[in-house]
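attaching a predicted model along with its sequence, questions to come.
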Amino acid sequence: MRFAFSTLGLPGASLAEAVELAVRHGVEGLEVRLHEDMPLDVDPRDAGLEVVSMCGYVRIAETGPDEPVIAALRGQLALADRFGALGVRVFPGGNDVEAALRRMEAVAGETRARVLVETHDHMATGAAVGALLDRFGRPEAAGAIWDVLHPWRNGEDPAATLEALAPHLAYVQVKDATGTTPRPMGHGEVPLDVFADLLRGYPGWFSLEWEKAWHPEVEPLGEVIPGAREWVRSVVRSG
């Protein structure tokens, strides 16, 4: 089993604290949020953890000049290489597909780490992200992160999401929610049984994204990790 969590669930904590929590719960990896409130004060690999991705906030398809986006990508990809991460999480942030293609091409091949486009905001569906990456056509340089919530919430059938993203899939972000409020796995309205059926046998990373940074009223991350980890274990075991 390859289970991680996002440090988005630990607002105000250091990376060292995130590592300690992961080790305590037997978590194998981390999505590391690139934010000023989390100093990168340790290397998770020293504790036996893998860094799945560096979660930046570059908006790859936002309309505007290319240079600032490319510069941010270069810096974050270099950081991802330093930590041995699969890549850098980016948001679409707009619908400028041509700009996104230019920006990804500008950094392609410069690092081992890849640009990882999340199903989010203006490209919330697998169809949208998959179409972008199909056009780019360089799987060694770019891939997809499937946040299970956003495509489903935007009316895309989960099977269609998987079909669109399968050639590009870097890893899967798992979560449950009621409306926009995070809930422990199995306590929200996300059809987790459907995702479990689709993901049986999936060999890659599952990462819990617990958005406590945006919803401070929800339970501490440590209270929801066990249920999420057991859900992932059940999917892997049944596969």
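That came in fine, so what should we check first?

for the rest of this, base every contact and every neighbour count on C-alpha atoms.
OK.

any idea how far the strand ranked longest in the chain is from the middle of the chain?
Ranked by residue count, the top strand of the chain under DSSP state E comes out as strand 50-59. Centroid displacement of strand 50-59 relative to its chain, using Cα atoms, centre = their mean, to the nearest Å, is 7 Å.

alright, now check it against this:
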Amino acid sequence: MRYGYATVGLPTLDPAEAIAAAAEAGYAGLEWKVGEAPHAIGSSAETFLVGNRTTLSLDPADGRRVARLSAAAGLSVIGLSPYVRSGDLSGLDKVLAVAEASGAPQIRLQGPRFEPGGPDYHELSAHFLAFLTDAAEHAIRAGVRLVVEIHQHTLFPSASLAQRLVSQFDPTRVGVIYDVGNMVFEGYEDYRIGTALLGPYLHHVHLKNAVFRPVDGRGPVRVHRPRWSPLDDGVVDVPGVLAYLDEIGYEGWVSLEDLSTVRDPVETLRYNASVLSACGAPGWSVPVAG
């Protein structure tokens, strides 16, 4: 396994600063946020999604720049994380151009979100399947693969629902981002089940944590909902997850996508490096001082 960092978790840094900080902390690559997130306002990650300075524009020049800076720092461009809406092939093509310019091997896609009075699961599935079929052809021409992220409040909150879709595609072209933090919010299945179902479609892992807290307000029932938390304090058994991925022979990237706010984002990046060291994370190498 190789460890990188998602720039969505570094909203206060510009690209050059993010590359320098990640390299110094010992990460091997960065997964780049691209474009703005239309659903960001009012979301649990608003402070990371809105005004994020490490966001790349839809300009291939940005891709070439981060490729050059990353190579100089010894980092890989792990992939791009845009917010392309289902059906927006024009928007996807713009991201593909950035991917080609940066050398990114993959582009993250999210499933559509449910809206009050909107299409039901079956309608959304049919629409997204048609989009992904066309999108995969565009990506093939660009030499890039597509990865669907397991994400709460979307069409694919679990490994089984993601597998139901991607199993219709060539696993070398379309795969899944297995996000263990998102599955605290919705869609958790035993890791042995989820990873077995995904099989060759398990292309990437997002690592973060969350904890359940009571919701403010009075009522007959004290409701608890998940909130983002530090990597070493939450529902996700981080050492256990990493040990299990190693056990099944996973050799891909693990991107830390920490959305907690206990520490400053840069301090969080460094702190998480110490957590990986303390866990004895398989494949993690402590940087040599100096």
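Looks like it arrived, so ask away. Quick caveat, the model's predicted, so the values are computed rather than measured.

and the TM-score between them?
Once superposed, the chains reach a TM-score of 0.84 (TM-score structural alignment, normalised by the length of structure 1), with 226 aligned residues with a Cα RMSD of 2.3 Å.

the longest strand of structure 1 against structure 2, how far on average?
Following the fit onto structure 2, the mean deviation recorded for strand 50-59 of structure 1 is 1.2 Å by mean Cα distance after the TM-score superposition for structure 1.

helix or strand right after that strand?
Per DSSP states H and E, strand 50-59 of structure 1 leads on to helix 66-82 as the next helix or strand towards the C-terminus.

which residues touch stretch 100-110 of structure 1?
For stretch 100-110 of structure 1, the surrounding residues in contact (Cα atoms under 8 Å, 6 or more residues apart in numbering) are 60-62, 66, 69-70, 73-74, 114-115, 132, 136, 140-142.

aligned to residue 126 of structure 2, what sits in structure 1?
The equivalent of residue 126 of structure 2 in structure 1 is residue 98 (alignment by TM-score structural alignment).

okay, now that match: neighbour count?
Neighbour count for residue 98 of structure 1, taken as other Cα atoms under 10 Å: 13.

how close does it get to residue 6 of structure 1?
Separation of residue 98 of structure 1 from residue 6 of structure 1 (Cα to Cα, to the nearest Å): 30 Å.

wait, is the match of residue 126 of structure 2 part of a helix?
Yes. Note on residue 98 of structure 1: a helix contains this position according to DSSP: H, G, I helix; E, B strand; the rest coil.

any idea how far it is from residue 144 of structure 1?
In terms of Cα to Cα, residue 98 of structure 1 sits 18 Å off from residue 144 of structure 1.

try residue 150 of structure 1
Applying Cα to Cα to residue 150 of structure 1 and residue 144 of structure 1 gives a distance of 13 Å.

likewise residue 224 of structure 1?
Distance, residue 224 of structure 1 to residue 144 of structure 1, using Cα to Cα: 25 Å.

between the two, who's got more neighbours?
More crowded of residue 224 of structure 1 and residue 144, by other Cα under 10 Å: residue 144, with 27 against 16.

what does that one correspond to in structure 2?
Counting by TM-score structural alignment, the partner of residue 144 of structure 1 is residue 176.

next: residue 202 of structure 1.
Aligned counterpart of residue 202 of structure 1 in structure 2: residue 250 (TM-score structural alignment).

how many other residues sit next to the nearest residue to that match once chain neighbours are set aside?
Nearest in space to residue 250 of structure 2, with sequence neighbours left out and distances taken as Cα to Cα, 6 or more residues apart in numbering, is residue 1 at 6.5 Å. Counted by other Cα under 10 Å, the residues lying close to residue 1 of structure 2 total 17.

which ones are touching residue 1 of structure 2?
Per Cα under 8 Å, 6+ apart, neighbours of residue 1 of structure 2: 246, 250-254, 282-284.

from residue 234 of structure 1, how far off is residue 84 of structure 1?
Counting by Cα to Cα - residue 84 of structure 1 and residue 234 of structure 1 are separated by 28 Å.

more neighbours: which of the two?
The neighbour count for residue 84 of structure 1 versus residue 234, taken as other Cα under 10 Å, is higher for residue 84 (19 against 14).

check the alignment and tell me where that one lands in structure 2.
In structure 2, residue 84 of structure 1 lands on residue 103 (TM-score structural alignment).

who's in contact with its match?
63, 67, 77.

list the contacts of the alignment partner in structure 1 of the last one.
In other words, residue 77 of structure 2. Using TM-score structural alignment, the equivalent of residue 77 of structure 2 in structure 1 is residue 51. Residues near residue 51 of structure 1 by Cα under 8 Å, 6+ apart: 29-32, 44-45, 83-86.
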